[in-house]
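S.K.: sequence and predicted structure, then a few things I'm wondering about:
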Amino acid sequence: MSQVLVIESSARQQGSISRQLTAQFIARWQASHPADRVSVRDLAVEPVPHLDGNLLGGWMTPAEQQSEAEQAALALSNRLTDELLAADVLVLAAPMYNFAIPSTLKAWLDHVLRAGVTFQYTENGPQGLLSGKRAFVLTARGGIYAGGSLDHQEPYLRQALGFIGIHDVSFIHAEGLNMGGEFSEKGLAEAQAKLAQVA
């Protein structure tokens, strides 16, 4: 039995293509892996605070010297990191906002990319500690960006996940969604077909 962690980041609850893809992924995954456990963290419903002085203090200040705010920030970061550590499969649902990922997803990453926990510094440079995990990234994009210079989603997420040792990453892009007609239909259909293959 595997643990699947799904991270939703679309600001929209209704009409969200990334949420639609997530629902389809979960349904197909559970049909193929009925014993697996799936948990969902919705960053729109429960936003994660952006990196601030309290979180930095919680990481760097000895426990007996931490303020209440630092303790609370550290407790949340620990909870988010524990969820990731427990997962065998990570699913990130990421609509493209201004050529990149939602700031809520960036905030989540800032909580879980932690020295000594999900990666470590060695004589040979940083080393990820989460090897053996798989990740799927479901994106929704108004235009067509895959492989182009304006795609700051896939390169960044590959770098961030690889940094903590997650190198088995599959991207499913639903593109051209705001271009109308055959572009949006084709983009969604291609994403759904690829999703059916990988899930």
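M.R.: Happy to help now that I have it. Numbers count the residues shown, from 1 in each chain.

S.K.: C-alpha only now, for contacts and for neighbours.
M.R.: Will do.

S.K.: and residue 192, how far from residue 17?
M.R.: Distance of residue 192 to residue 17, computed by C-alpha to C-alpha, to the nearest Å: 11 Å.

S.K.: quick one, which of those two is more surrounded?
M.R.: Using other C-alpha atoms under 10 Å, the more surrounded residue of residue 192 and residue 17 is residue 17, with 22 against 18.

S.K.: quick one: that one and residue 173 touch, right?
M.R.: No: shown here, residue 17 and residue 173 do not form a contact pair, counting by C-alpha atoms under 8 Å, at 10.6 Å.

S.K.: shared neighbours of the two, anything?
M.R.: Common neighbours of residue 17 and residue 173 (criterion: C-alpha atoms under 8 Å, 6 or more residues apart in numbering): residue 140.

S.K.: what segments of the chain are strands?
M.R.: 3-8, 37-42, 89-95, 119-122, 125-128, 134-140, 168-174 (DSSP state E).

S.K.: A further structure is provided below for comparison with the first:
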Amino acid sequence: MNTQATTLLHLDASARAGRSDVHAHGSHTRRLSARFVTRWRAARTHDPVHYRDLGQCPPSPVDGQWIHAAFTPEAARMPWMRQRLSESDALVDELVNADLIVAGVPMYNFGVPSGFKAYIDNIVRVGRTFGFDRARQGEPYWPLLAERPRTLVLLGSRGDFGYGPGERIAAMNHVEPAVRTAFGYIGITDVRSIAVEYDEFGGERLAASLQEAEAAVDALVDALLDKRADAASPRVATA
């Protein structure tokens, strides 16, 4: 029997504080991310979940002092530099410890919310999540979080429709591509995405999109649980 825990990092980035299945004018992404984590925890009650609300409590944006501190070697950092990087250190530590990242990230003006962009800027960090050596042959940059598998589940919402690959306005979608690029750069390449559309239309189309997204969330949870169970099952050698 497998007893190894899977550590979940649950992120919400919506500016809306409530969930659309509970509160009027609530967030669809909070609704989906909560559904995912609740379903996962129903199957694996002992798996730890760390929650961070990037919409209500966004990280501090990167500034000149942050950059100066981050690019100063650890041993040479002054106290103010360590203090300036303390929030980033906490965010990186959470990410490093996670096996499964569940992120509710709505589309705002074709991109990610400012709080989630600040999060990305704080976790894509030289010496912590990616390496850099200008003298290194071939590729001077390399990911530092590729040492073990991690999965990112990206749960989104969009006002319009047709943002998926090959659809009518796919070129205007700067959410999934940007997030995949940033997380892939640091070594997290297994990214699964589900999104609600028609938010600004409302009515039956939105209701149908929500129903479809919730079914996709349930199916994804079940698939990831099955994958985890298969990976943990002992292999029996055959002659």
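M.R.: Arrived safely. From a predicted model like this one, the values you see are computed outputs, not experimental measurements.

S.K.: and the alignment partner in the second structure of residue 27 of the first structure, how close does it get to residue 31 of the second structure?
M.R.: In the second structure, residue 27 of the first structure lines up with residue 38, judged by TM-score structural alignment. Separation of residue 38 of the second structure from residue 31 of the second structure (C-alpha to C-alpha): 11 Å.

S.K.: residue in the first structure paired with residue 85 of the second structure?
M.R.: By TM-score structural alignment, residue 85 of the second structure lines up with residue 74.

S.K.: look up how far residue 50 of the second structure lies from the match of residue 27 of the first structure.
M.R.: In this view, residue 38 of the second structure and residue 50 of the second structure are 13 Å apart by C-alpha to C-alpha.

S.K.: what do you get for residue 10 of the second structure?
M.R.: 6 Å.

S.K.: swap in residue 96 of the second structure?
M.R.: Distance from residue 96 of the second structure to residue 50 of the second structure, by C-alpha to C-alpha: 12 Å.

S.K.: which of the two has more neighbours?
M.R.: It is residue 96, of residue 96 of the second structure and residue 50, that has more neighbours when counted by other C-alpha under 10 Å, with 17 against 14.

S.K.: can you tell me what that one aligns to in the first structure?
M.R.: Using TM-score structural alignment, residue 96 of the second structure lines up with residue 85 in the first structure.

S.K.: cool, residue 183 of the second structure as well?
M.R.: Residue 183 of the second structure maps onto residue 161 in the first structure, by TM-score structural alignment.

S.K.: these two touch, right, residue 195 of the first structure and residue 173?
M.R.: No: if you go by C-alpha under 8 Å, residue 195 of the first structure and residue 173 don't touch, sitting 9.5 Å apart.

S.K.: my read: residue 175 of the second structure touches residue 112, true?
M.R.: Yes: when contacts are counted by C-alpha under 8 Å, residue 175 of the second structure is listed as touching residue 112 (5.5 Å).

S.K.: same question for stretch 162-180 of the first structure: list its buried residues.
M.R.: 162-167, 169-177 (16 or more other C-alpha atoms under 10 Å).

S.K.: what do you get for stretch 156-173 of the second structure?
M.R.: In stretch 156-173 of the second structure, counting by 16+ other C-alpha under 10 Å, buried: 156-159, 161-163, 173.

S.K.: excluding chain neighbours, what is closest to the one residue sitting closest to the centre of the second structure?
M.R.: Residue closest to the average C-alpha location in the second structure (C-alpha atoms, centre = their mean): residue 103, at 4.1 Å. Distances taken as C-alpha to C-alpha, 6 or more residues apart in numbering put residue 11 closest to residue 103 of the second structure, at 4.6 Å, once the chain neighbours are dropped.

S.K.: and for the one you found, the neighbour number?
M.R.: 22.

S.K.: and it, what's its match in the first structure?
M.R.: For residue 11 of the second structure, the residue aligned by TM-score structural alignment is residue 7.
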